[in-house]
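J.: Need a 3D model of the following:
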Amino acid sequence: MNAAIRERRQTVQKEAVRQALEEATGFISATQLHQRINTEGTPIGLATVYRQLNALAESGHADTIPVPSGQLFRACEPGAHHHHLVCEECGTAVEIEPSDEEWIRDTAARHGFTVTRHILEVFGRCADCAAA
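T.: Now for the predicted structure:
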């Protein structure tokens, strides 16, 4: 395959991953996203989906959270620090603002730590999943 065709294909696949992630209603796995993209008619390999999701996360255009089954992703605005309530069943996520982030720094300082970063995700079941 010549370089121009390969570059165009990679751009189409990159855009397909970005768009599918933005259309997802909450956190989603790479496997789920891969199935969605292929079902919609864009042939793409699972490894490519992982590469593109990780690139989006590294650039700040996607959030990622570890879960027992692996890793989940969600589109986000770069540069805006935020936290989430996450439904463990359907992946729905709501951005939240903890009441006092100073508590994190104070707690760390009391134990001799200097905070370089933090991640706060609260997991549970959304109202729809709890009712089901």
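
J.: hey, let's count contacts and neighbours off CA atoms from now on
T.: Will do.

J.: next structured bit after the longest helix that the chain contains?
T.: Longest helix in the chain by number of residues (criterion: DSSP state H): helix 3-23. Sequence order places strand 28-29 as the next helix or strand after helix 3-23, per DSSP states H and E.

J.: Quick one: residues in contact with that next one.
T.: L21, G70, Q71, L72, F73, R74, G91 (Cα atoms under 8 Å, 6 or more residues apart in numbering).

J.: this one as well, want them side by side:
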Amino acid sequence: MKRNTWQREAVREALGSRDDFVSAQGLHLSLREGGSPIGLATVYRALADLAVEGEADSLQSPEGESLYRACTSGHHHHLICRNCGLTVEIEADAVEQWARSVAARNGFTQAQHVVDVFGLCAACSLRETPRTT
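T.: Sure, this is the predicted structure:
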């Protein structure tokens, strides 16, 4: 485990104050707007370390950018709105069973997986529904 510096603590606190996933650049911007002198490279390193240690969830956006969010405990997956970023944690049971089954049918053992489902949340779906007049 890395030592806890003021920079790492600032990143941890900033990440924990959000409900959505955020990029390193987005988190860096909010830290800077709050008066922090922290550098972008330091934010990237701190987020990567927090993800490795299980304190942050990490995923790739549909555009390929790494996004982070403070992590809850236990294995879980996410439903993520492509429009507003709303994120809902979902139970892993069905996904776990499916992953083991697919791996076994193909002769794989010790399978690991990452599952994040992107779509539109209910509010964004309503806004995107074509209106008929």
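
J.: Any idea what the TM-score is?
T.: In this superposition the chains share a TM-score of 0.84, using TM-score structural alignment, normalised by the length of the first structure; 123 aligned residues with a Cα RMSD of 1.9 Å.

J.: Filter the contacts of strand 28-29 of the first structure down to the buried ones and hand me the PyMOL line.
T.: The PyMOL command for the buried members of those (criterion: 16 or more other Cα atoms under 10 Å) is given here:
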select buried, resi 21+72+73+74+91
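
J.: Inside helices: which ones of the contacts of strand 28-29 of the first structure?
T.: Those of the contacts of strand 28-29 of the first structure lying in helices (DSSP H): L21.

J.: Select, from the contacts of strand 28-29 of the first structure, the two members most distant in space.
T.: Farthest apart among the contacts of strand 28-29 of the first structure by Cα to Cα are L21 and G70. That separation is 16.9 Å.

J.: Give me the packing partners of the longest helix of the first structure, helices and strands only.
T.: If contacts are counted by 3 or more Cα pairs under 8 Å, 6 or more residues apart in numbering; DSSP states H and E, helix 3-23 of the first structure sits against helix 30-39, helix 46-58, strand 70-75.

J.: mind running it again at 10 Å?
T.: Judged by 3 or more Cα pairs under 10 Å, 6 or more residues apart in numbering; DSSP states H and E, the packing partners of helix 3-23 of the first structure are helix 30-39, helix 46-58, strand 62-67, strand 70-75.

J.: Any idea how far the third one is from the middle of the chain?
T.: With Cα atoms, centre = their mean, to the nearest Å as the basis, the distance from the averaged C-alpha position of strand 62-67 of the first structure to the chain average is 4 Å.

J.: and if you look at the first one?
T.: The gap between where helix 30-39 of the first structure is centred and where its chain is centred comes out at 14 Å by Cα atoms, centre = their mean.

J.: Same question for the last one.
T.: Between the centre of strand 70-75 of the first structure and the centre of its host chain there is 3 Å, according to Cα atoms, centre = their mean.
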